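Q: just to be clear, the model below is a prediction. Sequence and coordinates:
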Amino acid sequence: MMNYLILILTLLSFNSCTAAPNMNIQEINQVSIIEAVKNKQYAVVETALKKGADVNSKDKNDKNLLLIATELNDLKMAKLLVSNGANVNQQDKRLDSPFLLAGASGQTEFVKLFLANGARFDLFNRYNGTALIPACERGHIDVVKILANTKNFPIDHVNRLGWTALMEAVVLGNGSDKYIEIVQILVDAGCNINIPDNNGTTALQHAKSSGFSGIVKILEKK
């Protein structure tokens, strides 16, 4: 009963205060559930979904509820939305999806959740990259371990810049222990170390020119 009253009060609040006069009840409901997700009002969201609210409601930037929850690092909300059928692959105007963002942000538990609920590997970010490529760039070791060893994940996908996950780890990394470990993970997972960038330079050549001796050692051994 209390959850229902909270939902009604939320709807009335947005209807009277923030909704435009010409908005219909469906549009008001969408605005309300978006705000409830942003404010981590789990009971309100759950009640709204039970009453037929769209679990894939989007804001003005086409971010669905699950993408908003992912941006907020709200795993509890993400699990609630996924359990109600939220689309882990729905992309916004920037081509971010919950799955792609989770990989890029190093949100390990989100990545696991989305992989278990239909994450697609043939949808790419605005750089035409996978979830793995920015994870390598940013040093998210645990996410790299998961994705590099996920069956059928395109470990050697080349993005719009002409870089694979390995190339990104070398070119945009700093050669530290974190990036040495990432390169080792990728090599152990079977990545192709010989795919060059758009200038024909390989990851090994980049590593040598940058003085990344630890990475050079791994790639030469391979």
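A: Good, I have the coordinates.
Q: every contact and neighbour count from this point should use C-alpha atoms.
A: Noted.
Q: relative to I195, how far out is W163?
A: 8 Å (C-alpha to C-alpha, to the nearest Å).
Q: neighbour count: the two, which is higher?
A: Set W163 next to I195 and count neighbours by other C-alpha atoms under 10 Å: W163 wins out with 23 against 19.
Q: who's in contact with that one?
A: Taking C-alpha atoms under 8 Å, 6 or more residues apart in numbering, we find W163 in contact with 196-198.
Q: JSON lines for the residues you listed, including distance to R126 and neighbour count?
A: What follows is the contacts of W163, written out as JSON lines (distance: C-alpha to C-alpha, whole Å; neighbours: other C-alpha atoms under 10 Å):
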{"residue": "P196", "distance to R126": "21", "neighbour count": "19"}
{"residue": "D197", "distance to R126": "18", "neighbour count": "18"}
{"residue": "N198", "distance to R126": "18", "neighbour count": "11"}
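Q: possible to save the residues you listed as CSV with distance to V55 and secondary structure?
A: Formatted as CSV, those follow (distance: C-alpha to C-alpha, whole Å; DSSP: H, G, I helix; E, B strand; the rest coil):
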residue, distance to V55, secondary structure
P196, 42, coil
D197, 41, coil
N198, 41, coil
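Q: below is structure B, check it against A:
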Amino acid sequence: MKRRALLLTLAAAGLPVAAQVPPAPAEIAAYQGLHAAAQRGDVPALQRLLKAGAPVDATDAAGRTPLHVATFARQREAVRALVQAGADTARLEHGRYDAVTIAAVADDEETLRVLLQLGASAKLVTSRYDGTALIAAAHLGHDGVVRQLIAAGAPLDHVNNLHWTAVIEAIVLGDGGARHQATLKALIGAGANLQLADRQGQMPLALAKARGYGAMVALLEQAGAR
């Protein structure tokens, strides 16, 4: 339902709706070398191929590196092996997603934790919306991911090309439920700016009121939002 709500909101605004695309079964079946080993999580094979000179950041037809593939597949030890071998954690695939944003959108806290521990950045501008991993996680209500990204220094008040911040997306693309409330609470606690408006001049408090999200309204009012 959350995905459907996002698509309807973006379509109504005349905006593109395509998001990150994991490898399809046919692509996975055709993978060879590092991409195949990354998909399987076969660390010994990865190490053999890398030692033999396989390029760690080779790409498939969609611009995915083995690191992207391992992240999509939640193959954490493969992620670790690839980063330790020099994989570029800031590399964007053709949809402009990096590994951190892929893990964030998937609500994959464990893979995200591995990436951040290995030095991947939570600060990159990603996606066709010129957003961040934090904005993506906030609109999906991935509160645990949001807390990890905040701790890793994600920019709290980045404004994407929809003119939305993480706070705004947690409201306008959220369902007002417990996880989106927890997401908003984490952003407020971290010091996110609650007075940044959307393209129509509406600030988070007004947006929450318009949607009847009483718990979010209370959080915002308690934090001094106007």
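A: Received, thanks. These numbers come from a predicted model, not from an experiment.
Q: hmm, L162 of the second structure is touching Y129, no?
A: Yes. L162 of the second structure lies in contact with Y129 (C-alpha atoms under 8 Å); the separation is 6.8 Å.
Q: give me the more crowded residue out of those two.
A: Y129 (19 against 15).
Q: what about the residue lying closest to the more buried one once chain neighbours are set aside, helix or strand, and which?
A: Residue nearest to Y129 of the second structure in three dimensions, not counting chain neighbours: N161, with 5.4 Å by C-alpha to C-alpha, 6 or more residues apart in numbering. Here N161 of the second structure sits in a region with no helix or strand, counting by DSSP states H and E.
Q: neighbours of N161 of the second structure, just the number please.
A: The burial count for N161 of the second structure: 12, using other C-alpha under 10 Å.
Q: now for it: which residues touch it?
A: 129-131.
Q: the lengthiest helix in the second structure vs the first structure, mean deviation?
A: Counting residues, the longest helix in the second structure under DSSP state H turns out to be helix 178-190. Here the mean offset of helix 178-190 of the second structure against the first structure after fitting is 0.8 Å, by mean C-alpha distance after the TM-score superposition for the first structure.
Q: in that helix, which residues are buried?
A: By 16 or more other C-alpha atoms under 10 Å, the buried positions in helix 178-190 of the second structure come out as 179-188.
Q: make CSV out of the residues you listed and add distance to A136 of the second structure.
A: Below are the buried residues of helix 178-190 of the second structure laid out as CSV (distance: C-alpha to C-alpha, whole Å):
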residue, distance to A136 of the second structure
R179, 14
H180, 12
Q181, 15
A182, 15
T183, 12
L184, 13
K185, 16
A186, 15
L187, 13
I188, 17
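Q: now, the most widely separated pair of these?
A: R179 and I188 (14.1 Å; C-alpha to C-alpha).
Q: aligned to S127 of the second structure, what sits in the first structure?
A: Matched by TM-score structural alignment, S127 of the second structure corresponds to N125 in the first structure.
Q: list the contacts of that match.
A: Neighbours of N125 of the first structure in contact, by C-alpha under 8 Å, 6+ apart: 94-97, 100, 131.
Q: can you rerun that using 10 Å?
A: By C-alpha atoms under 10 Å, 6 or more residues apart in numbering, the contact list for N125 of the first structure reads 91-92, 94-97, 100-101, 104, 131, 134, 159-160.
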